[in-house]
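Novice: compute the structure for the input listed below.
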Amino acid sequence: MKSFWKSYLTGLQLHVTIAKYTKVPITWIDDDYTPDVNKLYYIQEGEGYIKVGNRKYYPKPGDLCLLPADVVQSYGTLNSNTFGKYWCHFTAKLDNFNLFHVLETPTITTVSDHPALKDKFDQLIHYHESDEWTAELHVQATFLEILAMYLEQAGQVQINTPATSSFEKMNVLFTYIEEHLAENITVNTLAQLVHFHPNYFIRMFKNATGLSPIQYVNRKRMDKARQLLSFTSLSVSAVAESLGMDATYFSRLFKEYTALSPSEYRDISNGNS
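Specialist: The predicted model follows:
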């Protein structure tokens, strides 16, 4: 499952709709509403409450709170010492499913490195408000780091894979690719595994992973090549052969992915440069 999710999360479709820091007013209150976006609160000061479903929480400074979309929620103040919080609204889709319907995570978690998380939120707000043409790239990159920090420290995460979705089909495909990297993997072969027409299969695969099937296979081969170059003494030719590739083509493709030749990569990974 770890390998499956590592592959599947490459297809995460993410969009941050707003990012701010707010010292909320005493009138900050709403009851039993259902947002169509996910919300992330990083509490810095003050008191208040949030309610997700039937459970009420009283977050403390330092708590990171995830309120998923399409779930009944409430929030409010307790007194004049109101929340000061970083917050953002965002969508996160995997194959048209809300990520937090597929992954069941705690509503509240506390991260270990508060200065780092605060810095990330400051960056997120800066880039979200920036008019630089690269700002959206920075927003995506920064929020992905925040999201990774949340998931890594959220403790127990339960996976609710919809049995009728393409999750099962993608699991079949990812497993097959991992086990047959040294073979000639064709689009037709992969499409037949999940009983799709090749043209439809290519669209489905790219929607799920963000890559074409061949791009994905080559990326997995290059990931494997980096491991072999870093942790074994196999020659470059032997690494290429283990991946079912001609040595010349392998070297050219490796350099496209890493900007280094296989030998240069090995030297750097072994501390020889």
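Novice: please make it C-alpha for all contacts and neighbour counts, starting now.
Specialist: OK.
Novice: mind listing what's buried along whichever strand or helix holds residue 249?
Specialist: Residue 249 is located in helix 247-258, with elements delineated by DSSP states H and E. Residues of helix 247-258 classed as buried: 247, 250, 251, 253, 254, 255 (neighbour count, 16 or more other Cα atoms under 10 Å).
Novice: which strands or helices does the helix or strand harbouring residue 16 pack on?
Specialist: Using DSSP H and E, residue 16 sits in strand 13-23. Judged by 3 or more Cα pairs under 8 Å, 6 or more residues apart in numbering; DSSP states H and E, the packing partners of strand 13-23 are strand 84-94, helix 114-129, helix 135-152.
Novice: to compare against the first, here's the next sequence to fold:
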Amino acid sequence: MKLTYRTIIQNYFHRFQAEVSMAAYSSTPPGNHTYLTPEIYRIWLIQEGEGLLTFGGRTMEMKPGQLMLVPPSAFPALEAHVDVAVSLYWCHFRAPIGDMEVFDLLQLPICVVPKDEEQERMKLLFEQLLAAFRSTQLTRELRIRASMFELLACFLEYGGIDESTLNAIEPLEKVDRVLEYIEEHLSEAIAIEDLARLVYLHPNYFIGYFKSIVGYAPAQYVNIRRLELARTLLEDQELSITDVARKVGMQNHYFSRIFKQHIGVTPSRYRHIFHSAPKGVEGTEGSV
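Specialist: Have a look, this model is predicted:
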């Protein structure tokens, strides 16, 4: 996947917020027609029975094994078939409109079907979510979010991301030119005016436009990319710290300070940790 799209999507996920309002396991009686609250997002794992889901003018079949992410819509409804109940795990959650834009952006399917060996894992995640929802522990909210985010991650992985669809989205195409320019000039001073000129926008308007798509103001994003590049460069022992600082467009003293501020260790300490740790292990002796 192109760096542009990976960056934008990961930034959306990084700042994603959601509040679980209800979670349970229940059954809809045979033939029952249930109208759903339109403003709520839903995650469902169908366990038994068959039925129909109607939302946004669409109708789709519900069958055991499906994992569904149902967005808010006008007049949503669930109808069980006349001869069997529909039993399912479900979770309701609310999220700010901006936080959910990524799901529209990715144009994901409503329904995915995890492999047989993954079905028990999905069920276990819902059981953990339900247990956390009923809990009175101080850590309740953390465990609720952990289970829900894991379910969302599983849905996204099974739903797939069609890069050709993203290529057709004009805002992404425009900001793509900006991100490519940034990548090519990380070792140089990057002016907001130069970035704004690439998309024919006034600098003042460009800052908000860029942040609305990428998730960070241009200056923040440039620093993030410089630090990410620095981490990669520090893994090459042939480059001095001064060389690394120069390649990411920073003075040596400023680079060391900003690197420690964001990563938590100095550049030299990061390099030592990276090369001292056994393969596959992120750690080594000494202080952190």
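Novice: ok so, going back, how about JSON lines for the buried residues of helix 247-258 of the first structure, with distance to residue 63 of the first structure added?
Specialist: Shown next, in JSON lines, are the buried residues of helix 247-258 of the first structure (distance: Cα to Cα, whole Å):
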{"residue": "247", "distance to residue 63 of the first structure": "51"}
{"residue": "250", "distance to residue 63 of the first structure": "47"}
{"residue": "251", "distance to residue 63 of the first structure": "47"}
{"residue": "253", "distance to residue 63 of the first structure": "45"}
{"residue": "254", "distance to residue 63 of the first structure": "42"}
{"residue": "255", "distance to residue 63 of the first structure": "43"}
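Novice: need the counterpart of residue 76 of the first structure in the second structure.
Specialist: Using TM-score structural alignment to pair residues, one finds that residue 76 of the first structure aligns to residue 79 in the second structure.
Novice: number of residues surrounding that match?
Specialist: For residue 79 of the second structure, the number of neighbouring residues by other Cα atoms under 10 Å comes to 22.
Novice: and it, that's in a strand?
Specialist: Yes: Residue 79 of the second structure: assigned to a strand according to DSSP: H, G, I helix; E, B strand; the rest coil.
Novice: so who does the nearest residue to residue 8 of the first structure once chain neighbours are set aside touch?
Specialist: Nearest residue to residue 8 of the first structure in three dimensions, chain neighbours excluded: residue 209, at 6.3 Å (Cα to Cα, 6 or more residues apart in numbering). Residues in contact with residue 209 of the first structure (Cα atoms under 8 Å, 6 or more residues apart in numbering) are 7, 8, 9, 10, 11, 12.
Novice: let's go with 7 Å and repeat that
Specialist: Residue 209 of the first structure sits next to 8, 10, 11 when contact means Cα atoms under 7 Å, 6 or more residues apart in numbering.
Novice: counterpart of residue 93 of the second structure in the first structure?
Specialist: Under the alignment (TM-score structural alignment), residue 93 of the second structure maps onto residue 89 of the first structure.
Novice: which non-adjacent residue is nearest that match?
Specialist: In space, and not counting its chain neighbours, residue 89 of the first structure is closest to residue 39: 4.6 Å by Cα to Cα, 6+ apart.
Novice: do I have it right that the match of residue 76 of the first structure meets residue 35?
Specialist: No: Residue 79 of the second structure lies out of contact with residue 35 (Cα atoms under 7 Å); the separation is 8.7 Å.
Novice: list the residues that contact residue 182 of the second structure.
Specialist: By Cα under 7 Å, 6+ apart, the contact list for residue 182 of the second structure reads residue 222.
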